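> kindly return the folded structure for what I paste below:
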Amino acid sequence: MSLKVAIIGRPNVGKSTLFNRLVGKKLALVDDQPGVTRDRRYGRARLGHIHFDIIDTAGLEDVFDDSVEGKMRQQSEIAFEECDLAFFLIDARAGLTPLDNHFADWLRKRKKPVYVIANKHEGRGQDAGLYEAYGLGLGDVAPISAEHGQGMELLIDIMLPHWEDYRDKQRKARREGDDAVIDDDFEDDEEIIDDDAFPSFEIEYDEDDDGEEEVVQKDNSKIQLAIVGRPNVGKSTLLNHLLGENRVMTGPQAGLTRDSIAVDWSYEGRPIRLVDTAGMRRKKKIDDRVEKLSVTDTLRVIRYAQVVVIMLDATNTLDKQDLTIARMVIDEGRALIIAVNKWDAVKDKPGVMQALRDKLDTSFAQAKGIPILTFSALTGRGTDTLMPTVLDIYDIWSRRIPTSQLNRWLAVVAERHLPPVISGRRIRLRYMTQAKSRPPSFFINSSKAAELPESYTRYLINALREDFDMPGVPIRIYVRSSDNPYGNKKKKR
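I've put the predicted structure just below:
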């Protein structure tokens, strides 16, 4: 198991700012408004040569019921139980509060290393709050400024003994072959390997029908799977069901999830990165600053996802906002799955399904055949079809077609439906190749490419989708002309 550090403390002391500083990325939403973070978030952190997992948590509240604050406290307690040591953050500017003292008493009763970190200590003006923190009875206090990166060397001094113990255990486990203790992400400071320097796929070679050598990428990387949709359609409930644990907060209140939570997971040996996102309402209905940040974060997730599952509420399927989100996913070139949740509440199931399919066919002609799944995330009924569908559409989205096969196909479809005649001469489609996958994108070399009608391009896309069995993914075709190398040269006399 990896060395884990949890950042805990009352709301608005800078936990997410410190988390972002340690992971080196702006992963967690940060705002002056307290209580922005609600679920626990994991990241890979680095201090000098020390690598460890860091856990950002919601602000600790003295609440034990089923309210939002009570659920936030439960998430923080789970993070504390998982960690090897904890950073207890206080606000050096504000000084100690009764809530700080209350949770310091709670932490002293736990048999786990806890270190007090006085954040927002940018100068001597915050020394009063720093000295107060010694009264908590949790040992020395490290003054830092997470926003400005000051005092990080003090965190290295805190981490170093724990890192050395962890490193010694890893070395011993590797010598003895103890798989239960070995951490695959362990990076020894004597031999640090940058995993990003190596490709995430294996290269194999195969021959197509004409004996041409084709490169086949055997992908071993994580599938980036995002769950998006309007508020309160069951996104977090679905993620918890897939993981089999209470990983993120759920409840009848809309907008419980504020920032995107990514979880590394494995399905039948295939690595998956599941991302739960905040609900997206219509732009004109958003007036809260934090909600605007949440929507921006969700848009970022869509851009970096590979497969996107749009959750719909079966009692209110496919309204204008759902179509807007789906169109955004298609425009980004991502593989799309429509998941209709709360299907057990629908009475006229055939009628609702037919209306949904008709709407999709008319709205998304560029990605016909989008998979539509129905289930109940709360009970789990029907959810067993989701992940096989994700793997299928990911493989279609990643498909590559040999050039020779494409050109034979191009000759057949062009003969079946001839390109139009422009200025007395028929447009010729000379050559076709696949430029890239994810999404499948093709180049066609043609005479008078600028004059080829969009309707003919749509004909080619539909034929590609049907002949090569590529339903539900966006396909792009780019038509270009090759310049005549002698066209602009003067004739010799």
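> could you use CA atoms for every contact and neighbour count after this?
OK.
> centre-most residue in this structure?
Val275 (4.4 Å; CA atoms, centre = their mean).
> could you check how far it is from Lys109?
35 Å (CA to CA, to the nearest Å).
> got it, and Thr315?
48 Å.
> now the helices: where do they sit in this structure?
15-23, 68-82, 98-108, 127-133, 152-176, 235-243, 289-304, 320-331, 349-363, 386-397, 403-416, 454-467 (DSSP state H).
> for the third one, buried residues please.
By neighbour count with 16 or more other CA atoms under 10 Å, helix 98-108 contains the buried residues Asp100, Phe103, Ala104, Leu107.
> for these, give me JSON lines that also has distance to Arg400.
Formatted as JSON lines, the buried residues of helix 98-108 follow (distance: CA to CA, whole Å):
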{"residue": "Asp100", "distance to Arg400": "58"}
{"residue": "Phe103", "distance to Arg400": "57"}
{"residue": "Ala104", "distance to Arg400": "58"}
{"residue": "Leu107", "distance to Arg400": "56"}
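> could you identify the most distant pair in those residues?
Asp100 and Leu107 (10.4 Å; CA to CA).
> state the number of residues packed around the residue nearest to Lys112 when sequence neighbours are not counted.
The shortest distance from Lys112 to any non-neighbouring residue, by CA to CA, 6 or more residues apart in numbering, is to Leu85 (6.2 Å). Leu85 has 20 neighbouring residues, counting by other CA atoms under 10 Å.
> now the closest residue to Ile286 other than its chain neighbours: how far from Ser260?
The shortest distance from Ile286 to any non-neighbouring residue, by CA to CA, 6+ apart, is to Lys292 (6.7 Å). In this view, Lys292 and Ser260 are 13 Å apart by CA to CA.
> and for comparison, fold this next one:
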Amino acid sequence: MSFRLAIVGRPNVGKSTLFNRLVGRRLALVDDRPGVTRDLREGEARLGPLRFTVIDTAGLEEATDESLPGRMRRLTERAVAEADACLFLIDARAGVTATDEVFADILRRRGGHVILGANKAEGQAGAAGLAEAWGLGLGEPIPLSAEHGEGMADLAAVLAPLVEGKAGEEAEEAPQTDVDVDEEGETAEGPRVPTRARPLQLAVVGRPNAGKSTLVNRILGEERLLTGPEAGITRDAISVKTDWDGLPVRIFDTAGMRKKARVTDKLEKLSVADALRAVRFAEVVVVLLDAATPFETQDLRIADLAEREGRAVVVAVNKWDMDPEKQAKLRALRESFETLLPQLRGAPLVAVSARTGKGLDRLREAVVQAHDVWNRRIPTARLNRWLAEMVAAHPPPAPGGHRIRLRYMTQAKTRPPGFVVMCSHPDKLPEAYRRYLVNGLRADFDMPGTPIRLWLRSQSEQNPYKGRKKAQPSRLRKHLG
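Got it, this is the predicted structure:
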């Protein structure tokens, strides 16, 4: 386990900006307004030769009740308790506030390694605040500018003995892979098997207040993510690694996605963009519906987005424990699913209760099945025998009296499965016949629900002499002929 550093401080002192600076990417949402960060976000930091885990936390609030700020504070306190060291950040331009003094006192009493950082210390504007920081009793403050990268060398010098001491106490476990995996994620024997080094990437998406964070917490077996009755609590797409009953996964909890017309706030736009990034990065996407209002227009758009991005899709209906007519409702849901999402026909539909944990075993099986299908590769010989049977059963049309000939078929890629058919006049093959082939692939090769890509290519496209005029015989040949 690597050294863990938690960045703490009151709201809007630049914790997320410093987090992004340390991990080298814009992972955490950053905005001028306070209170943007709510959940704990972890990242692999690089600071010179040092490698460690950095944790971005919510701004410390004085609330201790069951309100949203109170729940955010408890998550931050938990991160402080689990971290090897804390970087207590203040705003050098604002100076030391009464809130800073309260939290500095809490950190002193808890013990452990506490590093004091004075952010926004560039120029002369932060000089007074930097001097005030000495009065917090946490040692020498490190002047920093997370926005411009100033002070990183000083921070590295303070962290170096702590990180190296941790490495000496606990040798990091080198990630082991049981099989050789190529760049596309396949092995010599078939689809890759998720390992701790390369876990299955799973994103949970849906409308606000569908129970995404509660579901992820139930899978993790701990209250890792902030939850509550308020809609739109989650803002960042938080990724967490876990072992789900023997299945190594990295789960992305995402912000709820509302209709585009309703998203006017800048921060919500950033949250939705972060969720869309998580979908593109995932291998399997769980579209979470609310059992009380399933398959609303926004649900269909989210599911269609995952399909267009080429992700394997599993549809889960949450809050199932609150529905009195379960069997009748499940039959109606399956019928609606087949009608409203024909592009995902055959995809798993699972009823779950994130609150009680019921149905999570079936959800795990559905995720594994969807991932296997998404990685499936079919031998070329089988594909061409199948293509000949499909053409014999229903020959393609003959526009203008010229029949379209489907000559050859091969699988070009997986993740999702993509196939190339070599044929004559590919531009004239009707869309209905293309759907006939795709539906046949789903049914005959057991690939329900996964996106299937089908490309038509003309063999003449490979002919470098296509379009050239026929060479005219010379006069001598005409005379001799």
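> quick one, which of Thr315 and Lys109 of structure 1 is more surrounded?
Thr315 (16 against 8).
> mind listing what Val36 of structure 2 touches?
Leu29, Val30, Ala58, Arg235 (CA atoms under 8 Å, 6 or more residues apart in numbering).
> what residue in structure 1 is paired with it?
Counting by TM-score structural alignment, Val36 of structure 2 corresponds to Val36 in structure 1.
> OK, contacts around Ala316 of structure 2?
Here Ala316 of structure 2 is in contact with Val286, Val287, Leu288, Leu289, Leu349, Val350, Ala351, Val352, Leu363 (CA under 8 Å, 6+ apart).
> now do the contacts for Leu349 of structure 2.
Applying CA under 8 Å, 6+ apart, the residues near Leu349 of structure 2 are Val314, Val315, Ala316, Val317, Arg334.
> how close does the aligned partner of it in structure 1 sit to Asp276 of structure 1?
Residue correspondence to structure 1 (TM-score structural alignment): Leu349 of structure 2 is matched to Ile372. Using CA to CA, Ile372 of structure 1 is found at 19 Å from Asp276 of structure 1.
> and what of Glu207 of structure 1?
Counting by CA to CA - Glu207 of structure 1 and Asp276 of structure 1 are separated by 41 Å.
> skip the chain neighbours and tell me the closest residue to the corresponding residue of structure 2 for Ala335 of structure 1.
Alignment note: Ala335 of structure 1 maps to Ala312 in structure 2; criterion TM-score structural alignment. Closest residue to Ala312 of structure 2 apart from its sequence neighbours, by CA to CA, 6+ apart: Val284 at 4.7 Å.
> return the residues in contact with the aligned residue in structure 1 for the one you found.
Aligned by TM-score structural alignment, Val284 of structure 2 pairs with Val307 of structure 1. Shown in contact with Val307 of structure 1 (CA under 8 Å, 6+ apart): Ile223, Gln224, Leu225, Ala226, Arg334, Ala335, Leu336, Ile337, Val390, Ile393, Tyr394.
> okay, Val307 of structure 1 and Asp331 of structure 1: tell me how far apart.
13 Å.
> in structure 2, what range does stretch 383-402 of structure 1 match?
Under TM-score structural alignment, the match for stretch 383-402 of structure 1 is residues 360-379.
> any idea how far Ala58 of structure 1 is from the equivalent of Arg218 of structure 2 over in structure 1?
Under the alignment by TM-score structural alignment, Arg218 of structure 2 pairs with His241 in structure 1. Taking CA to CA as the measure, His241 of structure 1 falls 22 Å from Ala58 of structure 1.
> more crowded one of the two?
For the pair His241 of structure 1 and Ala58, the greater number of neighbours falls to Ala58 (30 against 16), based on other CA under 10 Å.
> tell me, how many residues neighbour the closest residue to Ala28 of structure 1 other than its chain neighbours?
The shortest distance from Ala28 of structure 1 to any non-neighbouring residue, by CA to CA, 6+ apart, is to Ser16 (5.8 Å). By other CA under 10 Å, 26 other residues sit near Ser16 of structure 1.
> surely Ser16 of structure 1 and Asp32 touch.
No - Ser16 of structure 1 lies out of contact with Asp32 (CA atoms under 8 Å); the separation is 11.2 Å.
> returning to that earlier point: and the two most separated of the contacts of Ala316 of structure 2?
Leu289 and Leu363 (13.4 Å).
> between these two, which one's more packed in?
Set Leu289 of structure 2 next to Leu363 and count neighbours by other CA under 10 Å: Leu289 wins out with 27 against 20.
> pretty sure that one contacts Gly206?
Yes - using CA under 8 Å, Leu289 of structure 2 makes contact with Gly206 at a distance of 6.5 Å.
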